[in-house]
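J.: for reference, the sequence and a predicted model appear below.
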Amino acid sequence: MATSVVLAAGVLTAATTASADDGPSQPPGTAPSASAPVKIDPKDPDLKLPEGATLGDPKVLDIKAVIGDEGGEERREDTNSDVKYALQAEVLFGKDSAKLGSGAKARIHGVAQEIKKEGSRTVRVFGFTDNLGSAAHGDVLSKQRARAVDDVLERELGDSGITFEVRGYGEKFPIADNATEDGRKKNRRVEVSFPRGNQG
C-alpha cells in the first residue's frame, strides 16, 4: 500500500491539497495481487539450495487487518505501513449529494484523531461511486465528496503542514459487485488513508 505520488502543488504555509486531476490513474492499494500459489511437493529436488547458495535477507511481510462495523458503514484496513478508512457515502451524504449530513462530521473527526495519533504528514482522500448514472456524473460527484471530507479534515487538523491528496475516481475501482444494491452501496464511499507512525 505504500506508494510514491508526484504532486504538482505550490508551497503553502498551511496544508497543501493536490488537485483531483494531477495524480495517479489508480488509487494506491488497487494493484492486482499475486495469483494463488500452486501445491508444492516438499520432496522436489528443485526446492533445495544449490551447492554454495545462501538464503536472502529475511523481511517483514506487510500484513493487512480489516475491521468493519456491523452495518458495513465503515471499514478500516491496517497494514504495517498504512491505515485506510472506507466511509460509506450514505453515512456521510444525502442521495446524489456532496453536502455532508449531520452525523458525518463526528465520523470524520474520529479519522482526524487517528491521523494526529499516527503523526502522518500525507493524507489521501479518494471518492468513489457506483456505476448507476453516467460515468461523467460519477467522476464529478466523487471529486465533490472527496473535497467535502477533505475540507473537514483540514479544519480538524489545523495548520499541521500535512499534504492532502484529493481525488475522485467515480465508478472506477469498485470493491464489490455493482450488479446488486448491497454491492453498489459498498462502492459508494470515500477512502481516507495515511501512513502510520511518522512514515510519511
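T.: Happy to help now that I have it. Residues are numbered from 1 along each chain as shown.

J.: going forward, measure contacts between C-alpha atoms and count neighbours the same way
T.: Noted.

J.: what's the longest helix in this structure?
T.: Longest helix in the chain, counting residues (DSSP state H): helix 135-157.

J.: that helix: what's the following helix or strand?
T.: Remark: after helix 135-157, the chain's next helix or strand is strand 163-168, criterion DSSP states H and E.

J.: by contact count, what packs against the next helix or strand after that following strand?
T.: Next in sequence after strand 163-168, counting helices and strands by DSSP H and E, comes helix 181-187. Where contact means 3 or more Cα pairs under 8 Å, 6 or more residues apart in numbering; DSSP states H and E, helix 181-187 is packed against strand 82-88.

J.: switch to 6 Å and redo it
T.: Secondary structure elements in contact with helix 181-187, counted by 3 or more Cα pairs under 6 Å, 6 or more residues apart in numbering; DSSP states H and E, are absent; no helix or strand qualifies.

J.: buried residues in stretch 105-115?
T.: Neighbour-count burial for stretch 105-115, counted by 16 or more other Cα atoms under 10 Å, picks out 105, 108, 109, 111, 112, 115.

J.: helix or strand for the first one, which one?
T.: In this case it means residue 105. When secondary structure is defined by DSSP H and E, residue 105 falls within helix 104-118.

J.: buried stuff in the longest helix of the chain?
T.: So, applying 16+ other Cα under 10 Å, buried residues of helix 135-157: 135, 138-150, 152-154, 156-157.

J.: want to compare, so here's the second one:
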Amino acid sequence: EDLVNVAEISAATDSEGGAVEDIDSTPDTDDGNDAGGAVGTPSDDVTSGDGSGAPGDTDPNTDEDDADPALISIGEFDLALTKALSAGQEFMVMPGDEVSFTITVENQGEVTAANIEVTDYIPMGLSFSANNDGAIWTDNGDGTATAAIAGELAPGASTTLTILLTVDAGTDGEDLVNVAEISAATDSEDGAVE
C-alpha cells in the first residue's frame, strides 16, 4: 500500500511578529490547494517554482514551494503454510507406527518475517513422538505441539519443519487428520503484523 504524507508551511511572520507575504506561495492549512508537487514528478521537491501552477501538476517552474509530499510504500505481510506426509512416508500406517509430516512455511509477502511459531494440533489417535527434535518442537501436553522457526524468513523464501507422530493403539481402520497453522509471527523489527 502506498501512502502520501504532506507537510506545509501553514503560517509565518517577520522577526517582529508582523504579517508577511510570501512571493511564490500562500501558506495555509489546506494540503490540497498548492501548485505542483505531484509525487515522483519533476515538480516534486522543487523550491524554485513561482507558485502559479495547478494543484498536483508536474511543472517544476510553477510549483508552489511551501508544501511538499513524500511517498512511502507499506509492504504486505503474507505467510503461508502447507503440510504433507514427508517424502517416503507410507499413506497406510498401523498402530505403533511413526508418521512423518513435513510442514513448509513460505513468505509470500514483501516484508521479512521473524519470530514465526507453528502449532500442530495432534488429533485423538496420534501422539507426539519422543523422536522429535526437542530443539525445535515442544509438546504442550494439551494435544498441541509448537515449533519456533529460528531467524528471519525473507520475502520469497521458505523453510521446512518435520514433526513425528505415533499412531495410537485402537485406531485400526480410522482416518486421522492432522492440522498445523502459523500461530505467531512478527516483522523483522518485532513489529505486530496483521
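T.: Arrived safely. As the structure is a computational prediction, the values presented were derived from the model and not from experiment.

J.: report the TM-score for the pair.
T.: Comparing the two superposed chains by TM-score structural alignment, normalised by the length of structure 2, the resulting TM-score equals 0.26, with 85 aligned residues with a Cα RMSD of 5.2 Å.

J.: between the longest helix of structure 1 and strand 163-168, how big is the angle?
T.: Regarding helix 135-157 of structure 1 and strand 163-168, their directions subtend 160 degrees when assessed with axes from the mean of the first three to the mean of the last three Cα atoms, to 10 degrees.

J.: other SSEs contacting the helix or strand containing residue 127 of structure 2?
T.: Element membership for residue 127 of structure 2, per DSSP H and E: strand 126-128. Applying 3+ Cα pairs under 6 Å, 6+ apart, one finds that strand 126-128 of structure 2 contacts strand 158-167.

J.: what element comes up after the strand it packs on heading to the C-terminus?
T.: Tracing the chain past strand 158-167 of structure 2, the next element assigned as helix or strand by DSSP H and E is strand 179-187.

J.: now for that next one, which elements pack on it?
T.: strand 113-121.

J.: angle of the strand it packs on against strand 158-167?
T.: Using the same axes, to 10 degrees, strand 113-121 of structure 2 lies at 20 degrees relative to strand 158-167.

J.: strand 113-121 of structure 2 packs against which elements?
T.: Of the remaining helices and strands, those touching strand 113-121 of structure 2 by 3+ Cα pairs under 6 Å, 6+ apart are strand 144-153, strand 179-187.

J.: so which bits of the last one are buried?
T.: The one in question is strand 179-187 of structure 2. Neighbour count says strand 179-187 of structure 2 has 180, 181, 182, 185, 186, 187 buried, by 16+ other Cα under 10 Å.

J.: what distance do you get for the fourth one to residue 5 of structure 2?
T.: In other words, residue 185 of structure 2. With the distance defined as Cα to Cα, to the nearest Å, residue 185 of structure 2 ends up 28 Å from residue 5 of structure 2.

J.: related to what we said a few turns ago, which two of the buried residues of stretch 105-115 of structure 1 have the greatest separation?
T.: The largest separation in those, counting by Cα to Cα, is between 105 and 115 at 15.0 Å.

J.: now the helices and strands packed on strand 113-121 of structure 2 in JSON lines, with distance to residue 127 of structure 2?
T.: Formatted as JSON lines, these follow (distance: least, Cα to Cα, whole Å):
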{"stretch": "strand 144-153", "distance to residue 127 of structure 2": "10"}
{"stretch": "strand 179-187", "distance to residue 127 of structure 2": "13"}
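
J.: closest to residue 102 of structure 2 out of the ones you listed?
T.: Proximity to residue 102 of structure 2 (Cα to Cα) singles out strand 179-187 among those, at 10.3 Å.

J.: and the angle from the closest one to strand 144-153?
T.: Relative orientation of strand 179-187 of structure 2 and strand 144-153, computed by the same axes, to 10 degrees: 40 degrees.

J.: thinking again about what came up before, what's the first helix or strand after the strand holding residue 127 of structure 2?
T.: Following the chain from strand 126-128 of structure 2 toward its C-terminal end, the next helix or strand by DSSP H and E is strand 137-139.

J.: which other helices and strands contact that following strand?
T.: Counting by 3+ Cα pairs under 6 Å, 6+ apart, the elements that strand 137-139 of structure 2 packs against turn out to be strand 144-153.

J.: re the thing from before, now the element after the helix holding residue 105 of structure 1, going C-ward?
T.: The element immediately downstream of helix 104-118 of structure 1 (helix or strand, assigned by DSSP H and E) is strand 122-128.

J.: by contact count, what packs against that following strand?
T.: When contacts are defined as 3+ Cα pairs under 6 Å, 6+ apart, strand 122-128 of structure 1 sits against helix 135-157, strand 163-168, strand 189-195.

J.: for residue 16 of structure 1, which of those is the nearest?
T.: Proximity to residue 16 of structure 1, assessed across these by Cα to Cα, is greatest for strand 163-168 (4.7 Å).

J.: what's the angle between that closest one and strand 122-128?
T.: 10 degrees.

J.: mind giving me the packing neighbours of strand 163-168 of structure 1?
T.: Packed against strand 163-168 of structure 1, as judged by 3+ Cα pairs under 6 Å, 6+ apart, are the following elements: strand 16-18, strand 122-128, helix 135-157.
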